[in-house]
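Enquirer: Fold the following.
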Amino acid sequence: MIDSIRLKWLLTESDVRAGAEAEALPLLSVSISWGVRRREASDTTTRAASEDLSNYKLCRAGDLVINRMRAFQGALGIAPEDGVVSPDYAVLRVDATVDKRWLNYFLTSGFTVATMASLVRGIGGTEAGNVRTPRLNISELQSMTAPLVPADEQRAIADYLDRETARIDTLIEEQQRLIEMLRERRVATIAEELNGYDVTRLRRLVDRERPMTYGILQCGPPVDGGVVYVGPSDIVGEGRSPERVALRTTAPEIAAAYQRSVLAGGDVIVSIGPAYGKVAVVSDELAGGNLTQDTVRVALRHDLVDTRFVVWVLLSRQTTDYWDREIMGATFRRLNLGTLAKTPIPLPSLEEQRRIAAYLDQQTAKIDMLIAETERFIELARERRAALITAAVTGQTDVREMV
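Expert: Here you go, the predicted model:
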């Protein structure tokens, strides 16, 4: 049986504020995915030039930095350089006898993270009517134990895990690039099939008796037995209809004032507003339902166009590029009814439209299957990585046999 040691003998909390030194040091952040690193320019939390960081905590290269609100998810790591971190983080100095790579693996292992989760206070609870924020107390972290592993064995474990996790990480990166390539191929496949045809405006393909229109301005609170309605958040698939049981309802009196936007089976719905570009086809079970003001009903003329063909056009790169050009320069990027109505739609013969739609259904399904298989492979690789770390740091794997 491996002896253990309490973390309080290995970790000492440091609460030194940066003061004037903050201006000369990088701002570091903590992530579940990458541990501790500099905040990038693209981070929404990147400091403004005028931001005062004097009250931020100072950390030195080799310090352990913990996001206490997400520690139980693995949001911690060893600082790669001197820097400043959020006052909400915890900074701990690591005893010189400890291999910091080994400690980082131990603290981010599934075994340790699960232990932290059991210590976190306030998950799902309330206090005086307020939701408590889950937060790991450093004293509780220090009360945890770690295996009492000799320094040379710590280095051997860290070397082994560095080597093995690097192999897995490389494999994961390759699979992620494959997914990007498959997604690019999917977009290109759709675009290629739609090129080379004369185009018309979407509004010219709509039933004149049921013109394009948005829906209810204020739907009000849900009503039992009320009229279902569809909003942008309800559209989740490429042309798939929302399920009736998942939709919200409005009072019949409110819906009655919006007869112009009543839905029928086979109608196309397009989201506009800031969450624009989602497309659904209404199932028969939603007939009689309605829309929100950020969705538009498109009742197509089936003697002119195939519904599934139009769905693919609306989801194509050509349409996305057109919408982007039309709303370029606007203070708020929103698609409106007028721009949607002017969207160019290729118009081959009905027979050709059906052929294209069937082909794209088939080809995108194949690509989607490959993407799903690759995503599952990545998930299994990450599970393997986590299991490898846990086995090594808890002594289940003797790394000396792995040399």
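Enquirer: rest of the way, CA atoms for contacts and neighbours
Expert: Will do.
Enquirer: what residues does the longest strand along the chain touch?
Expert: When the chain is parsed with DSSP state E, its longest strand is strand 89-94. Contacts of strand 89-94 with the rest of the structure, by C-alpha atoms under 8 Å, 6 or more residues apart in numbering, involve 10-15, 57, 59, 62-68, 100, 138.
Enquirer: quick one more, to check against the first:
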Amino acid sequence: MMEQATFPRYDQYKSTDVKWLGDIPEHWSIGKIRAVTVLKSKKNQPDLPVLSVYRDYGVILKDSRDDNHNATSLDTSNYKVVDVGDLVVNKMQAWQGSMGISQYHGIVSPAYITCTVDTERVFPKFLHYLLRSQPYIGVYNALSYGVRVGQWDMHYKDFKHIPLPIPSREEQQRIGNFLDRKTAEIDEAIAKKQRLIELLKEQKAILINQAVTKGLNPDAPMRDSGVEWIGEVPKHWEIKRLGFLAKMLQTGPFGSQLHQEDYIEDGIPVINPSQLSNGKIVPDSKTTVSEKTARRLHRHMTMVGDIIFARRGEMGRCGLTTQGHEGYICGTGSILFRPNKLADSVFLTIALGSDFIRRFLQFVSVGATMDNLNTSILSKVPIPIPPKEEQLRIIDAVVQIQAEHQEVAKTLQIGINQLYEFKQSAIASVVTGKIKL
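Expert: As a prediction, this is how the structure comes out:
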């Protein structure tokens, strides 16, 4: 990897009179984006592949990723044609750096800015790195405007006046090729750490599954649970259906019981699936109701020890009601489960959030386009139940497993963030001439 101290500065610098750009090498020139780009709006080629612009990747084939939820128009004849080497800017996300030089021939949304690039003056890869560097993202932020951040806009008439440092084309090519190699090295290091985090998650899931289905004593006599996907359990454990462990199991308010207009800010929290994360309830101040509405929905009000399930989406997502979170309202998209005295609510939250339960719920859930739970399905879920004192020991062990894995994952994530920051800093330093190759 690269350290800035490894590279010398140029012998002489000159002022650009642009505060955010600073000094540049004396032999570089200053131009503007309009000097190296020409706005284009070629259309009527609907059969070309649709492209997207990502902050982290630049211009890509839209179908190459499954996390792009922007709908493509049924009629793409109005989409703009992009040729290899064109500059494409998502003007609504420019403030995040969503732009780049395209390596693909395709079409993009008519809302994007598309430009041809004067390749005799600028090496496309150099321009790609330069326009996506941190100093420039700050400029786009200042030039973007609108009522809401997600709907900010930046116009080419403003964009084209942004100054550019321009070294010789040979030097631009050397810079572009160098950054290709070095950013690939950094990206590989980031990917390795991300993979380690995923492996940690898998290991944590295995250890928790082991604890809640096999216990903590590897020498305990075992017996067949009678449930294929659970396998053997300690001989002294019981298998209970969730309905047998329930004091209450009911769906949240639906139909006319709770309308969108009932929601207010900073009232009594309503717990929908989006407020459930990693076994915890995370209230949202914008998803709340008045005390009057809460009293009307009192039968859906939570108590300490209650578990709230998401009815839709990710199966097994649930959250435990703890001290300070009681008195909330179980939302329309959720199910309220109140355990009886046969099982500890913390143990049940751990067991119900484990991978083997998730797989079971995915198998039995119903819904044409999205997994969907109901109280009938939940009541039939089989749970291995050890004696109460053993449940408490398992809880302690799982808390320890989670803490240890969280600490390692946190350290890895700090390393990823540092690599990412270093990458951005290195790109900015090289393309603006602060260090010499």
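Enquirer: picking up where we left off before, give me the range in the second structure that the longest strand of the first structure lines up against.
Expert: The aligned range for strand 89-94 of the first structure in the second structure is 112-117, by TM-score structural alignment.
Enquirer: I'd like the next helix or strand past the longest strand of the first structure.
Expert: Using DSSP states H and E, the helix or strand that follows strand 89-94 of the first structure in sequence is helix 100-108.
Enquirer: Which of the three states applies to whatever residue of the second structure lines up with residue 185 of the first structure?
Expert: The equivalent of residue 185 of the first structure in the second structure is residue 203 (alignment by TM-score structural alignment). Counting by DSSP: H, G, I helix; E, B strand; the rest coil, the backbone at residue 203 of the second structure sits in helix.
Enquirer: Tell me roughly how far stretch 422-429 of the second structure lies from the first structure on average.
Expert: Aligned to the first structure and superposed, stretch 422-429 of the second structure gives a mean residue distance of 0.6 Å (mean C-alpha distance after the TM-score superposition for the first structure).
Enquirer: picking up where we left off before, how far apart are the longest strand of the first structure and its match in the second structure?
Expert: Counting by mean C-alpha distance after the TM-score superposition for the first structure, strand 89-94 of the first structure comes out at 1.2 Å.
Enquirer: how far out from the middle of the chain is that strand?
Expert: With C-alpha atoms, centre = their mean, to the nearest Å as the basis, strand 89-94 of the first structure stands 29 Å off its chain's centre.
Enquirer: what does stretch 194-211 of the second structure give?
Expert: 19 Å.
Enquirer: And the contacts of that stretch?
Expert: So stretch 194-211 of the second structure is contacted by 351, 354-356, 394, 397-398, 401-402, 405, 409, 412-413, 416 (C-alpha under 8 Å, 6+ apart).
Enquirer: Show me what counts as buried in it.
Expert: By 16 or more other C-alpha atoms under 10 Å, the buried positions in stretch 194-211 of the second structure come out as 194, 197, 200, 201, 204, 205, 208, 209, 211.
Enquirer: I'd like the distance between the fourth one and residue 309 of the second structure.
Expert: It stands for residue 201 of the second structure. Distance of residue 201 of the second structure to residue 309 of the second structure, given as C-alpha to C-alpha, to the nearest Å: 22 Å.
Enquirer: Identify the residue of the second structure aligned to residue 166 of the first structure.
Expert: So residue 166 of the first structure corresponds to residue 184, using TM-score structural alignment.
Enquirer: Could you measure from that match over to residue 178 of the second structure?
Expert: 10 Å.
Enquirer: Next: residue 199 of the second structure.
Expert: 32 Å.
Enquirer: okay, the helix or strand where residue 377 of the first structure lies sits on what stretch of the second structure?
Expert: Secondary structure assignment for residue 377 of the first structure, by DSSP H and E: helix 350-393. Aligned by TM-score structural alignment, helix 350-393 of the first structure falls on residues 388-431 of the second structure.
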